[in-house]
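# what shape does this take:
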Amino acid sequence: MFIFQWLNAQLLKMEWLFNLVRVLVENLFGLSIESRLGGSIHFFIYDVIKIFILLSVLIFGISYIQSFFPPERTKKILGRFNGITANILAALLGTVTPFCSCSSIPLFIGFTSAGLPIGVTFSFLISSPLVDLASVLLLASIFNWKIAIAYVVVGLVLAVIGGTIISKSNLEEYVEPFVYSNKMLEMEQEELTTRDRVDFAKDQVLDIIKKVWLYILIGVGIGAAIHNYIPESVISALLGKDKWYSVLLASFVGIPMYADIFGTLPIAEALVAKGVGLGTALSFMMGVTALSLPSIIMLKKVVKSKLLGIFIGIVSLGIIIIGYAFNAFGHLFI
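Presented below is the predicted three-dimensional model:
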């Protein structure tokens, strides 16, 4: 147990980095991290470096594994199953695809055009931006393993339930016709060498870092400001644990934003530190990642309004229920 705690502290929470940045801020800038400015600078440098290190290592490992499952092979695997089993597998597949919601939509089109039921592809679409292996470890590094695992479980449950409801509703006619006519080529996947897989993983790291670096900097900057400059009384007045509407507000404030889970985690961290309910912070995070306005606009190009509305309604209701549940039982995870 001691060894696990030490590894968790040094590898995930990176206490060595926390102390190193503290020395840097105090000696180079001459600021105490107990001061507002010093604390903000420390929060920003520490979180940015920690997130980029973890993100690079995790995306590399995930992408290497993902190289064994190209869309053609994945379609064949999922095609062997039906019903809720297929939804569960699609949701689990989403956990190993480290994409934002906009990046997930081309794969959604590919799976649908390949003949997979739309409910199965929606399970993937919900799960992919919401829950991935990188976010699990980042959540554990910021909060703890209980919260990280609970978040993954509820995210997967939401993806499976959402996809199952859409499957049972027979909504295939509300997918734009061009999606079905955009057939995937059935061709044998060329076997990749270890070098090819390593190159693919490195390219994925660079590609994803290019897409998310700005959102990480913005998210950490907002988190630093919340953590050190906005009084706890102000945040509690708006999003305090005693406010019944806090989950609703956090969920719908997140929707117009465009970011991914890596950019919203520092904000959630700062909100919880200021006394905001865990469920409220997670609802904000889920709203941003699963229902961002750009992804909804993109999805509108491939599905009709009725199906889009059902999708938004299912995910929104799920996020709100999850938020209130975490607020009610969050003390069990902290």
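
# going forward, measure contacts and count neighbours with C-alpha atoms only.
Fine.

# buried set for the host helix or strand of K211?
Assigned by DSSP states H and E, K211 belongs to helix 194-228. Within helix 194-228, the residues that count as buried by 16 or more other CA atoms under 10 Å are 197-198, 200-202, 204-205, 208-209, 212-213, 215-228.

# what about the helices in the stretch 201-334 of the chain?
232-239, 246-254, 261-273, 278-290, 293-300, 305-329 (DSSP state H, counting those that start in this stretch).

# now the stretch 51-200 of the chain
Using DSSP H, counting those that start in this stretch, helices in the stretch 51-200 of the chain cover 71-79, 83-95, 101-113, 118-130, 133-142, 145-168, 177-181, 194-228.

# can you tell which of those helices is closest to I320?
helix 145-168 (11.1 Å; CA to CA).

# before we move on, the earlier item: most tightly packed of the helices of the stretch 201-334 of the chain?
helix 278-290 (a mean of 28; mean count of other CA atoms under 10 Å).

# counting by contacts, list what that one packs against.
Counting contacts by 3 or more CA pairs under 8 Å, 6 or more residues apart in numbering; DSSP states H and E, helix 278-290 is packed against helix 118-130, helix 246-254, helix 261-273, helix 305-329.

# angle of that helix against helix 118-130?
Angle between the axes of helix 278-290 and helix 118-130 is 110 degrees (criterion: axes from the mean of the first three to the mean of the last three CA atoms, to 10 degrees).

# what angle sits between helix 278-290 and helix 246-254?
Between the axes of helix 278-290 and helix 246-254, defined by the same axes, to 10 degrees, the angle is 20 degrees.

# contact partners of helix 278-290?
For helix 278-290, the external contacting residues (CA atoms under 8 Å, 6 or more residues apart in numbering) are 100-101, 126, 129-130, 239, 246-247, 250-261, 264-265, 268-269, 271-272, 315-316, 319-320, 322-327, 330.

# ok, now with 6 Å
Applying CA atoms under 6 Å, 6 or more residues apart in numbering, the external contacts of helix 278-290 come out as 129-130, 247, 250-251, 254-255, 257, 260-261, 264, 268, 319, 323-324, 326-327.

# structure for this one too, so we can compare:
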Amino acid sequence: MHLNTFKEFLYLFTELSVLFIAISFLVSIINQKYEGIFKKQLAGDKISSYFKAIFLGALTPFCSCSTIPLLRAFLEAKVKLSVALAYLFTSPLINPIIFSMLFITFGLKLSLTYVVFLVFLIFIVSFVFSKFKEESFLKHIPKNTKSNIFTQTTHNPSNFIFKQKSCCANTQDKPKNITINYKELFKESLKNYKKLLPYIVVAVFIGAFIHGFIPQEILQKYLNGNEILSIALAAFLGIFLYLRVETIIPIGLALLQMGISQGVIMSFLIAGAGCSLPELVLLKQMFKMKFLFLFVMIILGVAISFGIFINLI
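Predicted structure coming up:
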């Protein structure tokens, strides 16, 4: 047991570390080379920005923890928080792997219903966040110490909360021939990684400890009772387990074989895939407790509502 936990810790730690550094480095290069492509494509509160973020999330088969590096990169690139959240909600819940496995296990009808339902809800929830001040949820903007990676300013300010004047300043004065300092960009990615390292270690430890722990007897006992209560309980149980992309559907199939309804299973899988304790630890580095509470409530709400919806159709 201890050996398996240690192996899982090393695996998760390596995966998250490589993902964080690689994504930060890649986004820095793209954003500098194409003069703020993320800011341009995902700018403002345009409806298209939300669906672009959702589409990007659907193309990235990340687990809930692995979404954090790109989320951080979006915030560094001054993408609106509400648009960045559309990506955060989508990536672990809608992607080619999950859709394929849902289709094989549960059929086309449930798979398409799942995608359409989640896209609609994610858009609504993300858009609602645009009506609130970002300072209400963010501790500070994750940023590079060399601000010219994501903006055109030359100062190196201390931690701050969204200052509009620093966004994309003097873009027309930027020379067309851009020389990219790859070494400097990589150093900045490492610096950002070091800032997040304590949170990564704690998150990975929690994930490694609870990974694969599926209390089948408890699930079978308590998820076969009253349908509404079972759906709600399944969502709460899912939050406390760390379910990775490749394990989500096999777990659902095992629950189906136990005689548990599709509504309960989908509630469990959405909650487990959409939120986890390790992810909350990582999000705490950037967000206030108010947001973490809302985030958990939103995932629970989506999971429970879809579970009830599936049982009604």
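
# any idea what the TM-score comes out to?
With the length set by TM-score structural alignment, normalised by the length of the second structure, the two chains reach a TM-score of 0.64; 230 aligned residues with a CA RMSD of 3.2 Å.

# may I see the helices of the stretch 201-334 of the first structure arranged in CSV, with distance to V153 of the first structure as well?
Below are these laid out as CSV (distance: least, CA to CA, whole Å):
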stretch, distance to V153 of the first structure
helix 232-239, 25
helix 246-254, 19
helix 261-273, 16
helix 278-290, 13
helix 293-300, 23
helix 305-329, 11
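
# which of these sits closest to E173 of the first structure?
Comparing these by CA to CA, helix 305-329 comes nearest, at 9.2 Å.

# run the chain-centre distance for the closest one.
15 Å (CA atoms, centre = their mean, to the nearest Å).

# and for the counterpart of V128 of the second structure in the first structure, the neighbour number?
Correspondence of V128 of the second structure to the first structure, assessed by TM-score structural alignment: I165. Close neighbours of I165 of the first structure, defined as other CA atoms under 10 Å, add up to 17.

# identify the residues contacting the closest residue to I165 of the first structure other than its chain neighbours.
Setting aside the residues directly before and after it, I165 of the first structure is nearest to G119 in space (CA to CA, 6 or more residues apart in numbering), at 7.4 Å. With contact set as CA under 6 Å, 6+ apart, G119 of the first structure has these partners: G163, T164, I166, S167.

# one more pass at 8 Å, please.
The contact partners of G119 of the first structure, by CA under 8 Å, 6+ apart, come to N87, G162, G163, T164, I165, I166, S167, K168.

# got the contact list for whichever residue in the second structure pairs up with V247 of the first structure?
Aligned by TM-score structural alignment, V247 of the first structure pairs with I231 of the second structure. Counting by CA under 8 Å, 6+ apart, I231 of the second structure makes contact with L223, G263, V264, I265, S267, F268, I304, G307, I308.

# and the residue nearest to I231 of the second structure when sequence neighbours are not counted, how far from K284 of the second structure?
Distances taken as CA to CA, 6+ apart place V264 nearest to I231 of the second structure, at 4.5 Å, with adjacent residues excluded. The gap separating V264 of the second structure from K284 of the second structure is 29 Å, by CA to CA, to the nearest Å.

# what's the closest non-adjacent residue to L253 of the second structure?
Excluding its sequence neighbours, the residue lying closest to L253 of the second structure (CA to CA, 6+ apart) is T105, at 6.9 Å.

# map that neighbour onto the first structure.
Using TM-score structural alignment as the criterion, the counterpart of T105 of the second structure in the first structure is I142.

# ok, that match - how many residues close by?
Around I142 of the first structure there are 18 residues (other CA under 10 Å).

# wait, it sits on I267?
No - I142 of the first structure lies out of contact with I267 (CA atoms under 8 Å); the separation is 10.9 Å.

# I'd like the distance between the counterpart of L118 of the second structure in the first structure and W16 of the first structure.
Using TM-score structural alignment, the equivalent of L118 of the second structure in the first structure is G155. Plainly put, G155 of the first structure is 31 Å away from W16 of the first structure if you go by CA to CA.

# more neighbours, the two?
For G155 of the first structure versus W16, neighbours defined as other CA under 10 Å are more numerous around G155 (24 against 12).

# distance of the closest residue to the more buried one other than its chain neighbours relative to I322 of the first structure?
Leaving out its chain neighbours, the residue that sits closest to G155 of the first structure by CA to CA, 6+ apart is V131, at 6.2 Å. From V131 of the first structure across to I322 of the first structure, the span is 14 Å (CA to CA).

# can you check V315 of the first structure too?
10 Å.

# show me what stretch 241-248 of the second structure is in contact with.
Stretch 241-248 of the second structure is contacted by residues 61-64, 92, 97-98, 207, 210-214, 269, 272-273, 276-278 when judged by CA under 8 Å, 6+ apart.

# let's see that with 6 Å instead.
C63, G207, H211, G272, A273, S276.

# is the first one in contact with P92, as I believe?
Yes - taking contact to mean CA atoms under 6 Å, the distance of 4.9 Å between C63 of the second structure and P92 places them in contact.

# okay, the two: which has more neighbours?
The neighbour count for C63 of the second structure versus P92, taken as other CA under 10 Å, is higher for P92 (27 against 22).

# gap between the aligned partner of that one in the first structure and F262 of the first structure?
Residue pairing (TM-score structural alignment): P92 of the second structure is matched to P129 of the first structure. Distance of P129 of the first structure to F262 of the first structure, given as CA to CA: 10 Å.

# that older thread, who wins for proximity to G39 of the first structure among the helices of the stretch 201-334 of the first structure?
G39 of the first structure lies closest to helix 261-273 among the helices of the stretch 201-334 of the first structure, at 12.2 Å (CA to CA).
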